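Peer 1: how would this look folded up:
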Amino acid sequence: MALFSRVLNKTRQQFADAADNNHDDFAALEEGLIMTDTGAGLAARLIQEVRDKDTSKPPAALLADVMAAHLRRLEASLTLDGRKPFVIMVMGINGGGKTTTIAKLCRWFVTRNKKVLLAAGDTFRAAAREQLGEWAERLDVEIITGVGDPSAVAFDAVRAGTARQCDVVLVDTAGRLPSQTHLMAELAKIRRAIGKSMPGAPHELLLVLDSTNGQNTLAQIEAFQQVAGVTGLVLTKLDGSAKGGFLLALAEKMPKPVRFVGVGEGADDLEIFDADAYALALSGMNSQYST
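Peer 2: Below you'll find the predicted structure:
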């Protein structure tokens, strides 16, 4: 609860401003949902669910319960299934926090006694390779780099991960916009190369999303899904987003599992998504109202 109360500060302020601190006013609560990028239609349906509940709870507390029920569709933590190495391909648009997220994921697995290998598959941006290399040194993990074909880097990394008996191989890819058709097609090529190196891989296709983009992220999910497939999401920059309600739209329209949320710039600032805590923080209600 405390965690999301901190990172959702801007979203909660939007909600409070719209609701004018009147948590007993259904219209104000609906406006608060709209202001946090839930969407008008969904906001109306959520408030109707609240109205239909026969209980003495305050409306805002009921809304927290309703939101939590919807958000639970997104709960599904990342679990290694015994395949070794477990290959994770990480994708995202430019500037979304992808490389930093990979470092955090690396730290997550290392602290759980997993042997990790990094693949610097962003061969277009030298700064990305350098940044990932610095994290590899800091976290004391090996890294495979290259300056040419990113598919070749990914292929070599998976082969190396297998030979070195690594538990996890994290494959970085260059940031790209869905409108960049040739770069999007390259993702499919990288995925095929990984599959040739290890049949059945990649085992997880993680899409990193910038939470400040709100519902615009839904179009990104659809575009990456069509090209390479998406099995899980990582949400970044929740601390700077005033659009935290977009997760409710995500849960309704395309409920992809939210594996992690980024809550800061540090290596340890990665948390498992918790629907109940998120809903309580979004509504501004105390944990005493949770179900």
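Peer 1: all contacts plus neighbour counts: C-alpha atoms, from now on.
Peer 2: OK.
Peer 1: The residue most central in space within the chain and residue 224: what is the separation?
Peer 2: If you average the C-alpha coordinates of the chain and look for the closest C-alpha using Cα atoms, centre = their mean, you land on residue 234, 1.5 Å from that point. Here residue 234 is placed at a distance of 14 Å from residue 224 (Cα to Cα, to the nearest Å).
Peer 1: this one as well, want them side by side:
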Amino acid sequence: MDGYLGIIVIVAVIAVLAVGGMFLLFRPSRRHAPPVRPPEAPIAPERERVVPPGVTEDDTVTTTVPPPARPAEPVAPPKPEIEVPPPSAGRLVRLRARLARSQTSLGKGLLELLSRDRLDDDAWDEIEDTLITADVGVAPTRAMVDELRTRVKVLGSRDHAEVRGLLREQLLAQIGTDLDRTLHTAPHGERPAVLLVVGVNGTGKTTTTGKLARALIGDGRTVLLGAADTFRAAAADQLQTWGERVGAEVVRKDEGADPASVAFDAVSKGMAEKVDTVIIDTAGRLHTKTGLMDELGKVKRVIEKKATVDEVLLVLDATTGQNGMRQAQVFAEAVNVTGIVLTKLDGTAKGGIVISVQRELGVPVKLVGLGEGPDDLAPFDPEAFVDALLGD
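Peer 2: Sure thing, here's the model as predicted:
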């Protein structure tokens, strides 16, 4: 019995060991942790394939396209440097050489004729023709010839100095040394002087306005400009350029604006800023257009609601001769012209227009233009003018 139990125990132990071995043999395997991936490399910028000239598609070169550049900030244009003009005093003396053409035809021509030993009727006819050709005018010419003939008979024999003195005296008498040629540009207390510049197209009116502003600033005045020529945008731009060069402010409006309103605003601003002188440039008027002349009168009336117009300067082209005289007469009827500005006097043999225009209008020549330079506008000096015509 005991032997039988022992056999049973042994069999049980073997069975247990067999089951355990089978468990160890077929148990599920342990899972391994996932492998650690290396950090990803940074993404390179996208590249563009570029095919240079002469390279095939297979030989393309890879290049990096840079990001677009930021647009540069706009740079404001530099302001023009403010110029310091020279004073106007003595300009006509300095510019006397510019009168060479008038000197040759009027001054030297008359001196040669009057210096002849014998002055017969033919010689006096030549003297008269010379004066008329120089635009002295018929009536002043006859007056001069009559006086010269009388004086020559009294003198008898004459040398060059006596003839020159005689002719100088007669020219000065016709030009007039007693006329008031003062340009009224000084302020009246709190109110600036107001100058109105008028004239037909092509006489150099806008340029004269700019040169006048420059001359006044050279004399120590403060100036404001009014661009009342609203029919031409170029006129306002031109005046703006003149003003910027010398530091003078310009009042302007859009093309086609009412000229009278521009003039009124300019005078108002001049009073507010206490400038010495306000200069108004008006549109070039065709003297045959009655409506335009009426408008010019309106500009003057509107200004006078705010201030007194101290000067009305009529700009005439000296090369136009007697045609300029007709223009002057029409303007004198439309506005009260106080002074004449003769431009282009350096380019004409008609220097005698100084005499005829004053005689016809009873208005003095106050300024003369003797070139295209910025400082070629000069106060008119009768003695310097006649001396320039006659030469040394």
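Peer 1: What's the match for the residue nearest to the centre of the first structure in the second structure?
Peer 2: The alignment partner of residue 234 of the first structure in the second structure, by TM-score structural alignment, is residue 341.
Peer 1: Please name the nearest non-neighbouring residue to the alignment partner in the second structure of residue 44 of the first structure.
Peer 2: When the second structure is aligned by TM-score structural alignment, residue 44 of the first structure is paired with residue 142. Leaving aside its sequence neighbours, residue 142 of the second structure sits nearest to residue 128 (Cα to Cα, 6 or more residues apart in numbering; 7.3 Å).
Peer 1: got a list of what that neighbour touches?
Peer 2: Under the criterion of Cα atoms under 8 Å, 6 or more residues apart in numbering, the contact partners of residue 128 of the second structure comprise 141-142, 145.
Peer 1: Can you select the buried ones from those residues in PyMOL?
Peer 2: Once 16 or more other Cα atoms under 10 Å is used to decide burial, the buried members of those can be selected in PyMOL as follows:
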select buried, resi 141+145
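Peer 1: any idea which of the contacts of residue 128 of the second structure is closest to residue 228 of the second structure?
Peer 2: Ranked by distance to residue 228 of the second structure (Cα to Cα), the contacts of residue 128 of the second structure are led by residue 141 at 39.4 Å.
Peer 1: Using the three-state scheme, assign the residue nearest to the centre of the first structure.
Peer 2: strand (DSSP: H, G, I helix; E, B strand; the rest coil).
Peer 1: quick one, strands of the second structure?
Peer 2: Using DSSP state E, the strands of the second structure run over 47-50, 61-64, 193-198, 223-228, 249-251, 277-282, 311-317, 339-343, 365-369, 377-379.
Peer 1: so where in the first structure does the second one end up aligned?
Peer 2: In the comparison with the first structure, strand 61-64 of the second structure aligns to no range at all (TM-score structural alignment).
Peer 1: Which neighbouring elements make contact with that strand?
Peer 2: On a contact count with 3 or more Cα pairs under 8 Å, 6 or more residues apart in numbering; DSSP states H and E, strand 61-64 of the second structure meets strand 47-50.
Peer 1: Now do the strand it packs on: which range of the first structure does it align onto?
Peer 2: Per TM-score structural alignment, strand 47-50 of the second structure has no counterpart in the first structure.
Peer 1: what packs against that strand?
Peer 2: Contact here means 3+ Cα pairs under 8 Å, 6+ apart; on that basis strand 47-50 of the second structure packs against strand 61-64.
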